[in-house]
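A.B. asks: Starting from these lines, generate the structure:
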Amino acid sequence: MRIIGLTGGIASGKSSVAGLLEALGAPVVDADQLSREAVKPGTAAYAAILDLFGPDLISADGSLDRERLGNIVFSDPEARKRLESIVHPAIKLLAEERLAELRHGEGKVAFYMAPLLIEAGAVDRVDEVWVVYLDAETQLKRLMQRDRLSREDALRRIESQMPMVVKKSYAKVVIDNSGPWEETAQQVRSVWEREIVKPEGRG
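C.D. replies: Okay, the predicted model is just below:
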């Protein structure tokens, strides 16, 4: 089983690319989904976050108010580090469990989609890295539109992450999502054919 890490910056289009890869036949383990599971009510991480940030973060349904928590940590680097010290180990346990299940399965390839794959030191969980990239101005515009943020708030969130040009240096494959989705989708299909289908055929 070949595990490929799929990453990129905020609003780069990782989920859309992952959806297409899934449609092409690859299972996808989503770190964002794991992060939700890791902090569900009743988990140790949930309790630790409430101890750290207070009960105001509890939503009406008992879950964490992720939007409010995001607003806190994106404006306070120290708070973000404390949150990550709680969440990242919990995600790691879940990720390793899911990836181990896949490695013992019958498939040939799977993707681990993780926005902070590199920042969290999780590159060793995968065999190679693919990066979904877009230029800085396009990233800013898409984030402002997607999350209805001011330019200042969007910049703060982007600047809290590793620069996209640095992430590219870790990549075996770069998928440029700066243009229309149709162009990106064609790139993904071409990469799939070149990197996944043809190597299997040669084997």
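A.B. asks: Please make it C-alpha for all contacts and neighbour counts, starting now.
C.D. replies: Noted.
A.B. asks: contacts for stretch 182-199?
C.D. replies: With C-alpha atoms under 8 Å, 6 or more residues apart in numbering as the test, stretch 182-199 has contacts from 17, 20, 21, 109, 175, 176, 177.
A.B. asks: Drop the exposed ones from those residues and show what's left.
C.D. replies: Those of the contacts of stretch 182-199 that meet the buried threshold are 17, 21, 109, 175, 176, 177, by 16 or more other C-alpha atoms under 10 Å.
A.B. asks: Of the residues you listed, which belong to strands?
C.D. replies: 109, 175, 176 (DSSP state E).
A.B. asks: ok now do the last one, which residues does it touch?
C.D. replies: This means residue 176. Residue 176 makes contact with 132, 133, 134, 184, 187, according to C-alpha under 8 Å, 6+ apart.
A.B. asks: Another sequence for comparison is provided below:
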Amino acid sequence: NGLAIQEIKDSFGADYISEDQSLNRKKMSDLVFHDKKALDQLSLIVHHYTLKQMSIYLDQLKASGEKVAVLDVPIPVKEGFLDLCNIVWNVTANEEIRLVRLQNRGMSIEDAKRRIMIQMTPAQYSELADIDIDNSYDFDILRKQVNQLLEDSLGARGLPYKKI
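C.D. replies: All right, here's what the predicted structure looks like:
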């Protein structure tokens, strides 16, 4: 979130900001996935600005007459994100699949395991959700699950939605 850059710079130092004034994602991830306090600090900063932007966006949608909005939030926060939602879907996959997917994105097995260990557990995510979606298979299966849930949740109530 570009709005958070100055606060990140103030909290972590200029080394974590690239020459183009964007977040140095590699350096920051090396820090926060080895230091829980740093992760918590970064999360506080980013969530503050993200929530502010999401609220503005949702207000604009509401003012334009939109009845449905989907928020793609990797880390739901009880106070804030969840307060904005009528229904929460948790998309998850088993740990083996998650590890493979992280490695396919260029991450070492050690870093992938560390990232998974520092995150909320699948049970904690599930506790926050109204619906759990298993993404341990291919994208076509996920798409079918999501489209069925859209139909069940929105279509059945006459609300507009687009299939994915």
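A.B. asks: Would you convert the buried ones among the contacts of stretch 182-199 of the first structure into JSON lines that also reports distance to residue 150 of the first structure?
C.D. replies: Shown next, in JSON lines, are these (distance: C-alpha to C-alpha, whole Å):
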{"residue": "17", "distance to residue 150 of the first structure": "26"}
{"residue": "21", "distance to residue 150 of the first structure": "32"}
{"residue": "109", "distance to residue 150 of the first structure": "39"}
{"residue": "175", "distance to residue 150 of the first structure": "27"}
{"residue": "176", "distance to residue 150 of the first structure": "25"}
{"residue": "177", "distance to residue 150 of the first structure": "22"}
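A.B. asks: Among those, which one sits closest to residue 200 of the first structure?
C.D. replies: Closest approach between these and residue 200 of the first structure, by C-alpha to C-alpha: residue 109, at 10.0 Å.
A.B. asks: which position in the second structure aligns with the closest one?
C.D. replies: Matched to the second structure by TM-score structural alignment, residue 109 of the first structure sits across from residue 68.
A.B. asks: do you know how far its match is from residue 34 of the second structure?
C.D. replies: Going from residue 68 of the second structure to residue 34 of the second structure by C-alpha to C-alpha, to the nearest Å gives 38 Å.
A.B. asks: Check residue 153 of the second structure too.
C.D. replies: Residue 153 of the second structure is 40 Å from residue 34 of the second structure, by C-alpha to C-alpha.
A.B. asks: now the helices for the second structure?
C.D. replies: In the second structure, the segments counted as helices under DSSP state H are 5-12, 25-32, 36-63, 95-104, 109-118, 122-128, 139-153.
A.B. asks: So for residue 84 of the second structure, which of the ones you listed sits nearest?
C.D. replies: Closest among the helices of the second structure, using C-alpha to C-alpha: helix 36-63, at 7.9 Å.
A.B. asks: Superposed on the first structure, what's the mean shift for that closest one?
C.D. replies: Average distance, helix 36-63 of the second structure versus aligned residues of the first structure after superposition (mean C-alpha distance after the TM-score superposition for the first structure): 1.5 Å.
A.B. asks: Tell me which other helices or strands that helix touches.
C.D. replies: If you count contacts as 3 or more C-alpha pairs under 8 Å, 6 or more residues apart in numbering; DSSP states H and E, helix 36-63 of the second structure packs onto helix 5-12, helix 25-32.
A.B. asks: quick one: the last one to chain centroid distance?
C.D. replies: Put simply, helix 25-32 of the second structure sits 17 Å off its chain's centre (C-alpha atoms, centre = their mean, to the nearest Å).
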